[in-house]
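> Show me the folded form of this:
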Amino acid sequence: MGRTSLYINSVLTPIKHELAATGPEEHSDGMFTVQAAQHALYASFILDPLVFGIFGNAVTSAMSPVMHNAAFKFCGMPHHYRTFQSSSLVDLDAIVRDPNFGGASISAPFKKEIVSHLDYVSPEAQAIGAVNTLIPLRSRKLQSLLDRNRAGPVVALFGDNTDWIGIHTCIKRHLSPINAVRKRTTALVLGAGGMAQAAVYAAIRLDVKTIFVYNRTFENAEKLVDQFNGKFFSAHNIDLVANSSGSCRSGSITPPNQKTGPIAVRALPSIDEPWPAGIDPPTIIVACISRVSENGGPMPKIVLPDSWLASQTGGVVVELAYNPVDTPLLQQVRSLSTRGWIPVDGLQVLPEQGISQFELFTGRKAPEHIMRTEVRKYVEATS
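I've put the predicted structure just below:
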């Protein structure tokens, strides 16, 4: 019946905005801010400080720690996000055994390799064939996924993929109404790696039925085509932002609520060839090509032929590379802005997938503006 019940209460907890909570009397009306309630939960040992991080072989300069730590601080969570640089997936075992392990972002080259080491994989990650988000479970039941922000022995692992969400969000946000997805809409994905897989799946979830893939190595493009071409896809919704306090929470894993297919995916053999006859030029283009080749040298600059950009209504081009932000492809797209083409750089995609990761990690609604702003500020300060 007092203030303690406010932050332990599981539903309709009264709160006030932080701008209305100033001075020593901020709790005099019996109401908390969200941040104060969070501090109380952790100070009362109802929830536990956890360690998160990004795991990969080249993550020392990753922007994820800046983004996630700023989000934790804003939300009043004493969690910490760091980098875990390694050349072997074996090193992940010691990290996972830590009772205070809260989750990890999985980076290259382990997104595919880690799938076989997991107890549960989301339908989206299964369809993509790659995992970029690792969540520890404190019991063998998948339902324990809904009980986060608590320390304890990790007995199982759940994998998900938020890369596709970042791509999907940016396409949907920037695709003009005249280019709304229709039966004849075509998408083009440049590249054939893990991010290209996520990009194809993002286009599928946008209900695009015809997708083309171009990659310098045609055989790799064909492998990506084989993974998706002619397939049907179902999507599940897992309510992962259902629990907020230490109280028992009701979360649900729902049956499939969306089905699409069959999807037509084709590989383009050469960038020098004209766009296939009888098929509308793409209005959705996603570039997933690394800036560094396998031998360590720079990748060739990608500029698309005119026939591939012949859409009468323009479209949206998403460039996933962000170091540097400005690429020859984005420069080309900006020169076509009067024809309706809209460029989207990688710094817009990065926080969108991170926002979904934060919500998977914590079960809390992410402070989206904070995360987007921190990414931009970091780049401006280091460029």
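
> Please count neighbours and contacts with C-alpha atoms only from this point.
Will do.

> Contact partners for Ala287?
Listed by Cα atoms under 8 Å, 6 or more residues apart in numbering, the contact set of Ala287 reads Val189, Leu190, Gly191, Ala196, Val317, Val318, Glu319, Leu320, Ala321.

> pretty sure the first one is touching Phe212, no?
This means Val189. Yes. Val189 lies in contact with Phe212 (Cα atoms under 8 Å); the separation is 6.2 Å.

> Of the two, which one has the most company?
With neighbours defined as other Cα atoms under 10 Å, Val189 and Phe212 compare such that Val189 has more, 28 against 19.

> Tell me if the more buried one really is in a helix.
No. Val189: not assigned to a helix; according to DSSP: H, G, I helix; E, B strand; the rest coil it is strand.

> gap between it and Cys288?
Distance, Val189 to Cys288, using Cα to Cα, to the nearest Å: 7 Å.

> Here is the second sequence; please produce its structure so I can put it next to the first one:
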Amino acid sequence: MGEPVPPALSPSTRLAVLLGDPVAHSRSPTIHNAAFRALGLDAVYLACRVASGDLPAAVAGLRALGVFGANVTIPHKETVVSLVDRLTPEAEAIGAVNTIVVETDGTLVGANTDAVGFVQPLVPFERQLRGQPAVILGAGGAARAVAYAILAALQPSRLTIAARQREQAETLLYALAPYDPRGVLHAVALEEAAVPMIREARLLVNATPVGMAPHPEATPWPHATDFHAEQVIYDLVYAPAETRFLRDAVVHGAIPVGGLAMLIGQGAAAFEHWTGQAMPLDAVRLALAGT
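Below you'll find the predicted structure:
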């Protein structure tokens, strides 16, 4: 089946958008348009490819065009922090914005719903993960939200940030230091130095775009023999739904968690910011199943 048609348009139709590059793979239009339609809201959600150099103009244009809400995705989540008028406490703590609320007076409020969206699929595994070591692959805007969420929700014994360049991981570590009173954050290069941490981890998260279409056979960690049955392996990539990273997890007995659940969770929180209403999740899941 093809992409569901958006809600019918009218002269009073309100607009919400996704700002990122690339955006062709995004399922967010399916999610939000299904929610608008189910609730009878006269609104439409469009994905807009925005190059990095055009981001300031695109954000300023939200006011001019009467957009009431926006999502922000790779690679703009950190850059957009300086382009909004104020931040929610979560966005300020994380240092990244994935949701913009345009208030009635034109004020742009930067929020971050990635953290709450990340935690929701882990609720069934909370008991086995709480107080255990965890590893995040990547150190960008998504990794910041994931690290913040893990520190707050799971209180790990150690949380290792592994990035291609150790300096990137250290930057994230310093940014989150105020939220790490127990000193459990560690930074390493995404090389052999990360091997012991990954083997010991009970939660391993891919917070990079590696494995995203059109390169579904790529993986952020090719040494799959490090995976084992006592791990939950979580891939934030959701297109494709079954990445090589997750397939490797299944082969070695680990519990796989795909990125679509997080996408729905963060989207539901953004939707509530914009509309004041709960997202109709059954309608959203039905729409996703049909695409």
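
> returning to that earlier point: now do the shared contacts for Val189 and Cys288 of the first structure.
Ala196, Ala199.

> Any idea how many residues pack against Pro298 of the first structure?
11.

> hang on, it packs against Ile289?
No. Between Pro298 of the first structure and Ile289 there is no contact under Cα under 8 Å: 11.2 Å.

> what's the spacing between Gly40 of the second structure and Leu286 of the second structure?
From Gly40 of the second structure to Leu286 of the second structure the distance is 16 Å (Cα to Cα).

> try Leu108 of the second structure
32 Å.

> quick one: which of the two has more around it?
Leu108 (23 against 12).

> Map the more buried one onto the first structure.
The alignment partner of Leu108 of the second structure in the first structure, by TM-score structural alignment, is Leu157.

> close enough to count as contact, its match and Ser116?
No. At 10.9 Å, Leu157 of the first structure does not count as touching Ser116 under the criterion of Cα under 8 Å.

> Now for the most centrally placed residue in the second structure: which residues touch it?
The residue lying closest to the centre of the second structure (Cα atoms, centre = their mean) is Asp114, at 4.6 Å. The contact partners of Asp114 of the second structure, taken as Cα under 8 Å, 6+ apart, are Asn98, Ala142, Ala145, Val146, Met262, Gly265, Gln266.

> State the helix or strand in which the fourth one lies.
With secondary structure defined by DSSP states H and E, Val146 of the second structure is part of helix 141-154.

> What residues of that helix count as buried?
141-151, 153-154 (16 or more other Cα atoms under 10 Å).

> And the equivalent of Leu190 of the first structure over in the second structure, how far from Pro29 of the second structure?
Residue pairing (TM-score structural alignment): Leu190 of the first structure is matched to Leu137 of the second structure. The gap separating Leu137 of the second structure from Pro29 of the second structure is 27 Å, by Cα to Cα.

> out of these two, which sits in the busier spot?
Between Leu137 of the second structure and Pro29, counted using other Cα under 10 Å, the more crowded position is Leu137 (25 against 20).

> That one contacts Leu159, doesn't it?
No. Counting by Cα under 8 Å, Leu137 of the second structure does not reach Leu159; the two are 10.9 Å apart.

> which residues are common contacts for those two?
By Cα under 8 Å, 6+ apart, no residue touches both Leu137 of the second structure and Leu159.
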